[in-house]
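1. Would you be able to build a 3D model of this:
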Amino acid sequence: MNRRPIVLTAIVGAALALTACASLQRGPVGNAAVPPPARPVELNRYAGLWYEIGRYENGFQRDCEGTTATYTVRNDGLVGVLNACRQGGLSGELKSIEGRARVVEGSGNARLKVSFFGPFYFGDYWILDHADDYAWSIVGEGSGRYLWLLSRTPQPTAAVRAQIMNRARELGYDLSLVRPTLQPSS
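-> All right, here's what the predicted structure looks like:
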């Protein structure tokens, strides 16, 4: 039996898989030098419902409005993640996806590895900064292609919104790339 075609097929398959994974990171780099998270995170305080008030546009959230993320601290040491949005507008169909995250050791709970697709693909989730009272949070990852601006309320005050945007700018993010997320009125 000639093993050469099998080996060649495996190499080509691996190359295609790597190309597919690399293509998942599309879009402009809005921060070429993403800083490490600013401070530790108390997971029990971070847990709960967050409203997305802005993001860098990405393919997996295309046409999403009313976007929320709910985090739960699980008994097994992982963090449960439930992301939801309304497709096409605030009255659109509700779409959701569940995942799980594990804390990166030594990160003060500020870096997580999140998976929505089983045990084989984990993406970075960095809590870059947050309010002292956990009223807002800025989330990104190392490539600078992703950014999420989160609030505990769907309509934060103008002062809180300015605080979040100013802090994102201080972290090096290009705010011209931020797409505001529509949220229902309180």
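
2. going forward, measure contacts and count neighbours with C-alpha atoms only.
-> Will do.

3. Assign Asn109 to one of the three secondary structure states.
-> Here Asn109 is recorded as coil under DSSP: H, G, I helix; E, B strand; the rest coil.

4. Let me know how buried it is, in neighbour terms.
-> For Asn109, the count of nearby residues is 19 (other C-alpha atoms under 10 Å).

5. Could you check how far it is from Glu170?
-> Counting by C-alpha to C-alpha, to the nearest Å, the gap from Asn109 to Glu170 is 22 Å.

6. all helices for the protein, in order.
-> In the chain, the helices defined using DSSP state H lie at 4-23, 43-46, 158-170.

7. Which among those helices is found nearest to Tyr121?
-> Comparison of these against Tyr121 by C-alpha to C-alpha identifies helix 4-23 as nearest, at 9.4 Å.

8. how far out from the middle of the chain is the closest one?
-> 28 Å (C-alpha atoms, centre = their mean, to the nearest Å).

9. What is that helix packed up against?
-> For helix 4-23, not one helix or strand is in contact under the criterion 3 or more C-alpha pairs under 8 Å, 6 or more residues apart in numbering; DSSP states H and E.

10. here's the other one to compare against:
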Amino acid sequence: MTSIFRNALRLAVGLVAASAFAQSTPPTAVLTTVPSIELARYQGVWHQVALYPNRFQKMCASNTRATYAVEEGGTVSVTNQCRSADGKEVQAVGQARPAGAARVSNGQITPPQLQVRFAPAWLSWLPFVWGNYWVIQLEPNYRYAVVGEPSREFLWVLARETQLSATDWSAIEARLKEQGYDPAKLVREKHTP
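-> Alright, predicted model coming up:
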């Protein structure tokens, strides 16, 4: 088994374990998403610029990014990639689907509450392989997005570019505090050529 495949498998297993944990942890308060997202505008490449550290991304040392592509019926293919400490590319492929009250209509998902799985498709019938992916902040021009989940154990700041301005960070941190997150726990991502 190649090391890239092993790392991708570890990433997938970690995401499954994290999603099971996130679903079993009761929320402390209601987490609010943005009203809706336009799927066509949301798809494409997003760079992870910050996150709450988690065990399933430990092998990622830099250049973490996600590529989303809209599929039939409002599902979204998800390809996560990063560079490990030894310089190898690690990749995990998954799928996102609307969850809870979320509905897809006219190319929009309202509210943007999704579930993501990185486990193989044949395991998709198991509820614990799906992790919550809620868009809780979105810059109007889709330059950055903040993704969380109701337990507030996991958090990702995504952007179209690898850096955000000080003004953007101030807006993100203020909104995170309103949502019950601790911005001090965010770790900035390294991006290298």
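
11. hang on, the earlier thing: mind putting the helices of the first structure in CSV, distance to Lys113 of the first structure and mean neighbour count included?
-> Shown next, in CSV, are these (distance: least, C-alpha to C-alpha, whole Å; neighbours: other C-alpha atoms under 10 Å):
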stretch, distance to Lys113 of the first structure, mean neighbour count
helix 4-23, 16, 11
helix 43-46, 14, 15
helix 158-170, 21, 15
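
12. which residue sits closest to the spatially most central residue of the first structure, ignoring its sequence neighbours?
-> In the first structure, the C-alpha closest to the average C-alpha coordinate belongs to Tyr125, at a distance of 5.5 Å (C-alpha atoms, centre = their mean). Take Tyr125 of the first structure and drop its neighbours on the chain: the residue closest to it by C-alpha to C-alpha, 6 or more residues apart in numbering is Leu112, 5.0 Å away.

13. The one you found -> the second structure?
-> Under the alignment (TM-score structural alignment), Leu112 of the first structure pairs with Leu114 in the second structure.

14. burial measure for the alignment partner in the second structure of Val73 of the first structure, as a count.
-> Under the alignment (TM-score structural alignment), Val73 of the first structure pairs with Val70 in the second structure. Other residues within reach of Val70 of the second structure, judged by other C-alpha under 10 Å, total 19.

15. Check Arg74 of the first structure too.
-> 11.

16. so what's the spatially closest residue to it that is not a sequence neighbour up against?
-> Once flanking residues are discounted, Arg74 of the first structure sits nearest to Gly80: 6.4 Å by C-alpha to C-alpha, 6+ apart. Neighbouring residues of Gly80 of the first structure by C-alpha atoms under 8 Å, 6 or more residues apart in numbering: 70-74, 98-101.

17. Kindly indicate which of those lies nearest Leu175 of the first structure.
-> Thr70 (24.7 Å).

18. what about the closest residue to that closest one other than its chain neighbours, how many neighbours?
-> Spatial nearest neighbour of Thr70 of the first structure, chain neighbours left out: Leu49 (4.4 Å); criterion: C-alpha to C-alpha, 6+ apart. Counted with other C-alpha under 10 Å, residues neighbouring Leu49 of the first structure total 17.

19. Now which residue in the second structure aligns to Leu49 of the first structure?
-> With TM-score structural alignment as the criterion, Leu49 of the first structure matches Val45.

20. show me what contacts that match?
-> With contact taken as C-alpha under 8 Å, 6+ apart, Val45 of the second structure is in contact with 65-68, 160.

21. run the last query once more with 10 Å
-> Contact analysis of Val45 of the second structure by C-alpha atoms under 10 Å, 6 or more residues apart in numbering lists 65-69, 78-80, 158-161.

22. Out of the residues you listed, flag the one nearest to Arg55 of the second structure.
-> For the contacts of Val45 of the second structure, the nearest to Arg55 of the second structure is Asn80 (15.4 Å; C-alpha to C-alpha).

23. Which residue in the first structure aligns with the closest one?
-> Using TM-score structural alignment, Asn80 of the second structure lines up with Asn83 in the first structure.

24. Now do the same for Asp174 of the first structure: its match in the second structure.
-> Aligned against the second structure by TM-score structural alignment, Asp174 of the first structure finds its counterpart in Asp182.

25. Next, count neighbours for its match.
-> If you count neighbours by other C-alpha under 10 Å, Asp182 of the second structure ends up with 14.

26. Next: the one 3 residues further on.
-> By other C-alpha under 10 Å, 12 other residues sit near Lys185 of the second structure.

27. Excluding chain neighbours, what is closest to it?
-> Tyr52 is the one closest to Lys185 of the second structure (C-alpha to C-alpha, 6+ apart), at 6.0 Å.
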